[in-house]
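Q: got a predicted structure plus its sequence, pasted below:
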Amino acid sequence: MPNRKGTPLSGTVTARNCPTCGHHEIGLISETGVFHPLKTGTQVLIMDEMEPAQILTPGIKVPATCGTRDAPAQALEGDYWVPEPLKGDRRLRLKYGVIIQKEFGSVPVAEHIYESAYMQKLGYLLEKEAHVPIAAILDRFFVAPHLASGESREIANNMFEELEEISRPVEYVKQWIRKPDEKTLQLLVQPNTMESLEKQPVSEEAALEEQRSLELEDFLELL
């Protein structure tokens, strides 16, 4: 990777949040401590022995063993919760529903408790994914394969911080918790209308099973 003068530049690949706009970026820290962002087309020389990386290109399948989880995900335990007006709509139950740990008690659910449960849900979905590499999924939905770095909790945090589609449901539910009126409910329902809401509630046991059976890609399709 040449510098401005065309001489080779060596260093260590790392990730950071851009100090200007805050987005997540991959780059190289030189021996002098200067960060150089890696861009498409940059030529690099890998000195460490490592497995070949999979190129996420449309039309090319990535082996299922790349970036998948070996250990089975531990099922979420607790009480099911979703904003009351959404209980009859399966699509919205899957999108906004969470499992609240027993230690947090029962309703009313506070904003920070919902966010915590939502992040646990996202981490659980990431841990469950055993067939398709997480990087490939994030590339397909958000063109953001670089977020699939670290353990499931780290990836969930990266997604929440970087992707508005991921954080938006939490913000909408928080608004509804603060002021459960028609305006905040419409935010939860959009792009559909209040009139189109399904009215087919299920038992808490069935709702819990819906959450536990949900797959990552199905969840992302709902956002």
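A: Noted; the coordinates are in hand. Remember, predicted model here, so these are calculated numbers, not experimental data.
Q: for the rest of this, base every contact and every neighbour count on C-alpha atoms.
A: OK.
Q: tell me how far E164 lies from Q175.
A: 16 Å (Cα to Cα, to the nearest Å).
Q: same question but for L222, I mixed them up
A: Note on L222: its distance to Q175, by Cα to Cα, is 20 Å.
Q: those two: who's more crowded?
A: A count of neighbours by other Cα atoms under 10 Å puts Q175 above the other of L222 and Q175, at 18 against 12.
Q: now do the contacts for the more buried one.
A: Shown in contact with Q175 (Cα atoms under 8 Å, 6 or more residues apart in numbering): T184.
Q: that one and H24, how far apart?
A: 27 Å.
Q: if I look at I166, how far off is L220?
A: 8 Å.
Q: below is structure B, check it against A:
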Amino acid sequence: MTPTTRHSHPHELTPLPSGLRVGFWLCIVVAIAVVMRRLLALGHSPSSTEPPDLQRLDQFFRSHASLTYVHIVVALLFVCILPLVYWSRTRLWQPVRTLFYLLGLVVGLTAFGMAAHPVGGVVEGAAVVVFNLLFLFSLLQSFRYWRRGDTIADRRWTLRATAIVLGIATTRPVMGVFFATARLTGWTPHQFFGPAFWIGFTINTVVMELVLRRRARSIE
């Protein structure tokens, strides 16, 4: 049985809740905006009009520019292909799924490299390692069931992997809150990046798991 005939029962996949669909697209938009902003920051000199914390943050990523470029460019491609993984007209295409797994693998491997020099120190590094391992495990399970032709299990693990990787977008509004309250708390990015990563990735992971557990069958 070939990959193009494996997923032969799309009617078994019930629709995602509308709230989750909105969250998916919001995360996609935020993730793309984050990557584009980082690319612009890497390609330009620091601006004196930016807040000092933001200038130091940009300088930190410039000091690891090569790895940062690889990680965020591949992540951008991965995020852009995600809608095709769920669109009914393209979700059965083998090239789409192949790119999904290959790009996801590179994103995961380069994330480990980024975790070696985290802005938020050991707390952020631990969050990256834990959720990256969960992402790669979910990606592997998705690939495994896709190859077996188990449409239901494949979709569940694909959704888990998607939710985890888009956790990076959920961390952004959390970081925004920390940035906005920095004058009150006295926290710097080095101090709040770790908690922000734990909060953002946990939200996505837990929400998706609750949705999956409330459904009797895999969801679209």
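A: Great, that's in hand. Quantities reported herein were computed from a predicted structural model and do not represent experimental measurements.
Q: quick one: TM-score?
A: TM-score for the superposed chains, counting by TM-score structural alignment, normalised by the length of the second structure: 0.26, backed by 93 aligned residues with a Cα RMSD of 5.6 Å.
Q: of I166 and L220 of the first structure, which one has the most company?
A: Neighbours per residue (other Cα under 10 Å) separate I166 of the first structure from L220, with I166 holding more: 20 against 15.
Q: wait, the more buried one touches N158, no?
A: No - applying Cα atoms under 8 Å, one finds I166 of the first structure not in contact with N158, separated by 10.0 Å.
Q: which neighbours do these two have in common?
A: Contacts common to I166 of the first structure and N158, judged by Cα under 8 Å, 6+ apart, are absent.
Q: what's the local residue count around L28 of the first structure?
A: The number of residues packed near L28 of the first structure is 19, by other Cα under 10 Å.
Q: setting aside sequence neighbours, what's the nearest residue to it?
A: Nearest non-adjacent residue to L28 of the first structure, counting by Cα to Cα, 6 or more residues apart in numbering: V13, 4.3 Å away.
Q: likewise for G125 of the second structure?
A: Excluding the flanking residues, the one nearest G125 of the second structure by Cα to Cα, 6+ apart is A115, at 4.9 Å.
Q: ok, now which ones touch that neighbour?
A: Per Cα under 8 Å, 6+ apart, neighbours of A115 of the second structure: E124, G125, A126, V128, V129.
Q: among the residues you listed, which are located in helices?
A: Counted as lying in helices by DSSP state H, out of the contacts of A115 of the second structure, are E124, G125, A126, V128, V129.
Q: identify the farthest-apart pair in these.
A: Of all pairs drawn from these, the greatest distance, 8.7 Å, lies between E124 and V129 (Cα to Cα).
Q: between those two, who's got more neighbours?
A: Shown here are E124 of the second structure and V129; by other Cα under 10 Å, E124 has more neighbours (23 against 18).
Q: ok, that one - contacts?
A: Contacts for E124 of the second structure were tallied using Cα under 8 Å, 6+ apart; they are A115, P118, F193, G194, P195, F197, W198.
Q: please redo it, this time with the cut-off set to 6 Å
A: Neighbouring residues of E124 of the second structure by Cα atoms under 6 Å, 6 or more residues apart in numbering: G194.
Q: tell me the spacing between it and T205 of the second structure.
A: Distance of E124 of the second structure to T205 of the second structure, computed by Cα to Cα: 17 Å.
Q: and if you look at C27 of the second structure?
A: From C27 of the second structure to T205 of the second structure the distance is 13 Å (Cα to Cα).
Q: likewise T158 of the second structure?
A: Counting by Cα to Cα, the gap from T158 of the second structure to T205 of the second structure is 12 Å.
Q: again with A31 of the second structure
A: For A31 of the second structure, the distance to T205 of the second structure - Cα to Cα - is 16 Å.
Q: likewise for H190 of the second structure?
A: Distance, H190 of the second structure to T205 of the second structure, using Cα to Cα: 24 Å.
Q: V174 of the second structure now?
A: 15 Å.
Q: of these two, which one has the most company?
A: T205 (22 against 18).
Q: which SSE is the more buried one in?
A: Here T205 of the second structure, judged by DSSP states H and E, is contained in helix 189-214.
Q: closest to T185 of the second structure out of the ones in helices among the contacts of A115 of the second structure?
A: For those, the nearest to T185 of the second structure is E124 (18.6 Å; Cα to Cα).
Q: show me the helices in the second structure, by range?
A: 3-6, 18-43, 52-62, 65-86, 94-115, 121-148, 151-165, 167-180, 182-185, 189-214.
Q: quickly compare the ones you listed and say which is most buried.
A: Most buried of those by mean neighbour count (mean count of other Cα atoms under 10 Å) is helix 151-165; its value is a mean of 23.
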